[in-house]
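1. requesting a structural model of the entry that follows:
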Amino acid sequence: MSALSVSASGAAADAIGAAVPALVEERFASRLFEQDATLWGPEAESEASKRLSWVGLARSSRPLLGEIRAMRDELREQGVDRVVLCGMGGSSLAPEVICATAGAPLVVLDSSHPDVVRAALVELERTVVVVSSKSGSTVETDSQRRCFEQAFTDADIDPAQRIVVVTDPGSPLEEEARGKGYRVVTADPQVGGRYSALTAFGLVPSGLAGADIEELLDDAESVTDLLDADDEANPGLRLGAAMAGTSPLRDKLYLVDHGTQVVGFGDWAEQLVAESTGKEGTGLLPVVLGSPGERSLPQDATLVRLTAQGEESPPPPDAASTVDVAGSLGAQLLLWEVATAVAGRLLGINPFDQPDVESAKAAARELMETSGGDRPAPDAVDGAVEIRGLGGDWLGGAETVGDAVDALLGRLTPSGYVAVMAYLSSEVHPELEELADQLGERSGRPATFGWGPRFLHSTGQYHKGGPQNGVFVQITDEPDHDLAVPGQDFTLGEFISAQAGGDAQVLLDHGRPVLSLHLTDSSGAAQVAAALRETRG
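-> Next up, the predicted model:
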């Protein structure tokens, strides 16, 4: 039997006391599990009516278990035990946390950087590739699939024996995949991507990799009656109220591992919360902290501690607004989905659309069709780093990376945040991920980090649709070796350059400053890291 607990102190506790009784009175929880699409108002009703099947996935996904188990056994008998997942956003983040928690090896390919893709094209004799795309038209995933098809063919391996496609029924990808004889598993089309952890998108790659997906569903099912209850003890109502019911709104959520057995949960929750709530000029910005040390919080932040089941921790010294959340992974996946739906109601937005994700895609397509993502001349060059201050004359003549970072941080407002967006290889530059914590300490404001283009399907929605108070650092580089996309007229290097350029353009269209730092060789990463972490007088 699984268990969930949500406890709070300070402003978060006050928010629970203020908001939960009204949610109980209007039967929010039971109506949610009855799939009542009217809960978020008339404007959201059309979208919500097609996006609420996730509430019953703990039961409705059961038929997948036997199919996945049989597929895994067949592949293992053939000596195929390396699982690569090609997917973006909701198609990759849930399997990543499920497999990391289970200790099941899974290669997650959620990048269009040619060096990253090439590094995954190895050990083909023991590799099965899961291609996951809800719409079937995600360019990153399509490009990755094409590269694997070519690699398998070149290795005299039949791609139809090694590629498994997960998509919505009726998508272009389903038709193409069935025509090629690939294994195809269709997911519930009435579930949005970031709520799809317990659909085929989460279960197929996780099950093939060896995670116990039946236990995952059992854990979620064991708390369903708790989460659909119109009761003030409902942990989904409590967490949603703590997240979005503070007054004034504390719209930054600092997520920290505080002893939880769940590995990497913050990255999954970040996408769910940021993409669901960051729109119409409002939203909640999750800030995933890399280290659990005590720290003072800004006045507009709530600390969310992910704790171990059965263990209680005293509130931190600065308990201005703190929430402790504990539970098994399957239970927490459903808990946070419910809480995010509650947060949408309290914020007055539709938590099931992502209107600003497409804008960056459109800008990237336009760049591909015109300049191919060519960069303007740099404002300055410092060693192995080209510096460009985009969005107005705010660099102030800065000639070093450090001075440029200072100039950008000088544009931070008391309610603002810093976002570092690295269109690089996470395997080559893993140390950069630690910079967000250091930059946050230095600036005194929330700082986030995202690998591009992965974050475009996550916090990218918040950057454009949420409060327009962010300042942005974009880091790009020159790939060691570019990689042509079979059957297309572009390379992955051209594509990721256009994605970075398109993302920057949309931020500029929203009036936000972007500091573009382009690495001309690998030594530039150390320069950038030093400049971002350095406290200057």
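2. CA only for contacts and neighbour counts going forward, please
-> OK.
3. mind listing residues that contact the helix or strand residue 208 falls within?
-> Element membership for residue 208, per DSSP states H and E: helix 200-209. Helix 200-209 is contacted from outside by 61, 64, 68-69, 71-72, 81-83, 85, 90-92, 94-95, 98-99, 104-106, 130, 132, 166-167, 185-188, 196-197, 213, using CA atoms under 8 Å, 6 or more residues apart in numbering.
4. how about the spatially most central residue of the chain, what does it touch?
-> Within the chain, one residue has its C-alpha closest to the average C-alpha position: by CA atoms, centre = their mean, that is residue 271, at 3.4 Å. Going by CA under 8 Å, 6+ apart, residue 271 touches 89, 90, 194, 457, 458, 459.
5. list the contacts for the last one?
-> To tie it back to what came earlier, the one meant is residue 459. 270, 271, 274, 275, 285, 450.
6. quick check on those: which are buried?
-> Buried members of the contacts of residue 459, scored by 16 or more other CA atoms under 10 Å, are 270, 271, 274, 275, 285, 450.
7. show me what contacts residue 192?
-> Contacts of residue 192 (CA under 8 Å, 6+ apart): 51, 352.
8. gap between it and residue 280?
-> 19 Å (CA to CA, to the nearest Å).
9. repeat for residue 327
-> The spacing between residue 327 and residue 280, counted by CA to CA, is 32 Å.
10. ok, the two, which is more surrounded?
-> Higher neighbour count among residue 327 and residue 280: residue 327, with 24 against 17, using other CA atoms under 10 Å.
11. I'd say that one and residue 3 touch.
-> Yes. The criterion here is CA atoms under 8 Å, and residue 327 meets it with residue 3 at 5.6 Å.
12. what sits in contact with each of those two?
-> With CA under 8 Å, 6+ apart as the test, residue 327 and residue 3 both reach residue 309.
13. make a markdown table out of the contacts of residue 459 and add secondary structure and distance to residue 512.
-> As requested, those are exported to a markdown table (DSSP: H, G, I helix; E, B strand; the rest coil; distance: CA to CA, whole Å):
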| residue | secondary structure | distance to residue 512 |
| --- | --- | --- |
| 270 | helix | 21 |
| 271 | helix | 21 |
| 274 | helix | 18 |
| 275 | helix | 19 |
| 285 | strand | 16 |
| 450 | strand | 17 |
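14. second input sequence below; structure requested for side-by-side comparison:
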Amino acid sequence: MEHDLITMFNIEHLDIEYRKNLNLLDENRVLERLWEKDGSLWGINDKLASNSLGWLNLPEQSELISKNSTYFISRLCDKYEKVCLVGMGGSILGAKAIVDLVGQDTSKYFVVGDSTLPSSIQMIQKIVKENKTLFIIASKSGSTLETMMIYEHLKQITDSDNPENSFIAITDPDTYLGKKASEDSFQHTFLGFVDVGGRYSVLSYFGLLPAALAGCKTTLIAQTSLGMKTQLKLSEKPNSNLASTIASLLAACVLNRVDKLTFITSKKLDSFGYWLEQLLAESIGKQDTGLIPVVNEPFLQTDSYSTDRIFIYFRSGDHDDESQDIHVEQLINAKFPVLWVDFQDLYFIGAQFFLWQMVIAILGALLKINPFDQPDVEKTKVSVNRILNNPQKQLNLDYCTDLNIIKSKLSLISPKSYVALLAFIAGGRKQMEHLGELRKIIGDKYKLASTLGIGPGYLHSTGQMYKGGLKPAHSIFLVDNMSDFDVNQDYSKFKQITKAQIFSEIEIFKSLGIESTCIDISEKSEFNIIDILNCI
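-> Now for the predicted structure:
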């Protein structure tokens, strides 16, 4: 099936539910009611819906946001050599997706600080040291613990290292970060919209200002998003509306337990995949149902995939897509359902942002799920704060002492379940390559899908899905670079929060019936990732 911007293959076995869903959307006037911000679509009142659906207006507002961003940048007069974006989850994922796809001003170095691991903090510190850096501190709530900790640390080192560094904030009105920005003489504070949630905020200052500072032409992104909104609004019938057709297919997948939505992305679109992963997991991963976004999984042998897979291929059109084209064509020939999305040009990402937000809103209505809250994310936050407020409490992580346990656990898991790899690591190239090898073994040898979350960032992304949606059969926590900072007081607070987060996650998983294995892979530990690869 072909639909303007997307081609669907091998969806015949989903056709009955797919057609039913399109009819439901039509009979219940879902599209019309969505534009009217009718909260009953998701079982919430109209006031709450109105406070959650401000993103519907962002395509029109984004052009002015882009112009304001451009004007602000013109006043900087190339004063800064580096731009450092600090934040978590939806406050930064959209900006990173734009910068990685569209590219950046080669005269500027763009870096993201989204980890409180001591090794990650040290790496950011080295990058910005002795350079004129513009720091963007981004937090919708204005009180994100990790973001504020990173800010306080960077402020301390930059005040003494280079007084020409400068800070700007992106936050909602009347937040702690806004007040802190005023007290600490930030160069400027850009305000978000209170009726736009973090994961829906990419077309606001949260996504467009950092991208503009990195040299991206954000006005073009605004234009393509508005073009998509216009197209969707004119397509009043669900069977001719791109967002409705995708949502109807995905809802049919949920009903048929074809629930492993596997992303295949061109290299430049990897970060777009992570943005969409959060949007899907945090919006729909509730009520013990939903879809599992499987992102950046290495290619498996075709017969290693179970019938619970549906693939979506986001293709940028670069010449380096050839191997991916071949793999996707093999999947199509093997009769797996595949959605093939060609990005018309780089700035088409603006249209895709709005399209997928609409898809998720409609999917929530079909599944009777509120896609605008994240109730289970708070569980870890509450637990971590309780631990940090009681520093005398000893946290003893129960590290694995026999890697054969993992092999045994994996061999007992049903092929239609999945494994969550949760890695509290700096995320260097070699580490990520080894994690890819681990996922390939899990896929090809044990016929299991695997997800990969890099801590602590995943807590603000897929954390909701693990606790509230379709839960993993087993979780494997991989912890690196904790012991290396035992004697360094500058990093003790970061080590403390990392340990509190891992401890809290394992305890919460245990209460939900999710088994976990925790492995210390730091330099001073008994094992490393190579040992795990060799064992399983």
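15. TM-score for this pair?
-> Here the superposed chains carry a TM-score of 0.87, computed using TM-score structural alignment, normalised by the length of structure 2; 505 aligned residues with a CA RMSD of 2.7 Å.
16. residue in structure 2 paired with the residue nearest to the centre of structure 1?
-> Taking TM-score structural alignment, the alignment pairs residue 271 of structure 1 with residue 278 from structure 2.
17. what separation do you get for that match and residue 291 of structure 2?
-> 12 Å.
18. go on, residue 277 of structure 2?
-> Taking CA to CA, one finds residue 277 of structure 2 at 10 Å from residue 291 of structure 2.
19. repeat for residue 196 of structure 2
-> When residue 196 of structure 2 is compared with residue 291 of structure 2 (using CA to CA), they lie 23 Å apart.
20. ok, back up a step: out of the buried ones among the contacts of residue 459 of structure 1, which comes closest to residue 15 of structure 1?
-> Proximity of these to residue 15 of structure 1 (CA to CA) peaks at residue 285, which lies at 17.6 Å.
21. including distance to residue 463 of structure 1, could the contacts of residue 459 of structure 1 go into TSV?
-> Listed next are the contacts of residue 459 of structure 1 as TSV, based on distance: CA to CA, whole Å:
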residue	distance to residue 463 of structure 1
270	13
271	12
274	9
275	9
285	9
450	12
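22. what sits closest to residue 79 of structure 2 if chain neighbours are left out?
-> residue 132 (7.4 Å; CA to CA, 6 or more residues apart in numbering).
23. err, residue 462 of structure 1, not the other one
-> residue 278 (4.1 Å).
24. how much space between that neighbour and residue 285 of structure 1?
-> Applying CA to CA to residue 278 of structure 1 and residue 285 of structure 1 gives a distance of 8 Å.
25. got any residues that touch both of the two?
-> Common neighbours of residue 278 of structure 1 and residue 285, using CA under 8 Å, 6+ apart, are residue 462.
26. quick one: the strands in the stretch 101-250 of structure 2?
-> 109-113, 133-139, 166-171, 188-191 (DSSP state E, counting those that start in this stretch).
27. and the shortest one, what does it pack against?
-> Under the contact criterion of 3 or more CA pairs under 8 Å, 6 or more residues apart in numbering; DSSP states H and E, the helices and strands touching strand 188-191 of structure 2 comprise strand 166-171, helix 176-183.
28. buried deepest among the ones you listed, which one?
-> Mean neighbours per residue, mean count of other CA atoms under 10 Å, is largest over these for strand 166-171, with a mean of 23.
29. what range in structure 2 matches the helix holding residue 208 of structure 1?
-> The aligned range for helix 200-209 of structure 1 is 205-214, by TM-score structural alignment.
30. quick one: buried residues of that stretch?
-> For stretch 205-214 of structure 2, by 16+ other CA under 10 Å, it's 205, 206, 207, 208, 209, 210, 211, 212, 213, 214.
31. in what helix or strand does residue 521 of structure 1 lie?
-> Per DSSP H and E, there is no helix or strand for residue 521 of structure 1.
32. how close does it get to residue 420 of structure 1?
-> For residue 521 of structure 1 relative to residue 420 of structure 1 (CA to CA), the value is 19 Å.
33. ok, these two, which is more surrounded?
-> Between residue 521 of structure 1 and residue 420, residue 420 has the larger neighbour count (other CA under 10 Å), namely 24 against 14.
34. mind checking the SS state of the more buried one?
-> strand (DSSP: H, G, I helix; E, B strand; the rest coil).
35. and the gap between it and residue 156 of structure 1?
-> According to CA to CA, residue 420 of structure 1 and residue 156 of structure 1 sit 42 Å apart.
36. now which residue in structure 1 aligns to residue 385 of structure 2?
-> Residue 385 of structure 2 maps onto residue 365 in structure 1, by TM-score structural alignment.
37. thought that match was touching residue 497?
-> No. Using CA under 8 Å, residue 365 of structure 1 makes no contact with residue 497, being 11.0 Å away.
38. more neighbours, the two?
-> Counted by other CA under 10 Å, residue 365 of structure 1 and residue 497 do not tie: residue 497 has more neighbours, with 25 against 17.
39. okay, and the more buried one sits in which element?
-> Residue 497 of structure 1 belongs to helix 492-509, assigned by DSSP H and E.
40. average distance between the next helix-or-strand element following that helix and structure 2?
-> Later in the chain than helix 492-509 of structure 1, the nearest helix or strand by DSSP H and E is strand 514-519. For strand 514-519 of structure 1, the mean distance to aligned residues of structure 2 following superposition is 1.0 Å (mean CA distance after the TM-score superposition for structure 1).
41. if we can go back for a sec, now do the closest residue to the match of residue 385 of structure 2 other than its chain neighbours against residue 372 of structure 1, distance only.
-> Leaving aside its chain neighbours, residue 365 of structure 1 sits nearest to residue 498 (7.4 Å; criterion: CA to CA, 6+ apart). Separation of residue 498 of structure 1 from residue 372 of structure 1 (CA to CA): 6 Å.
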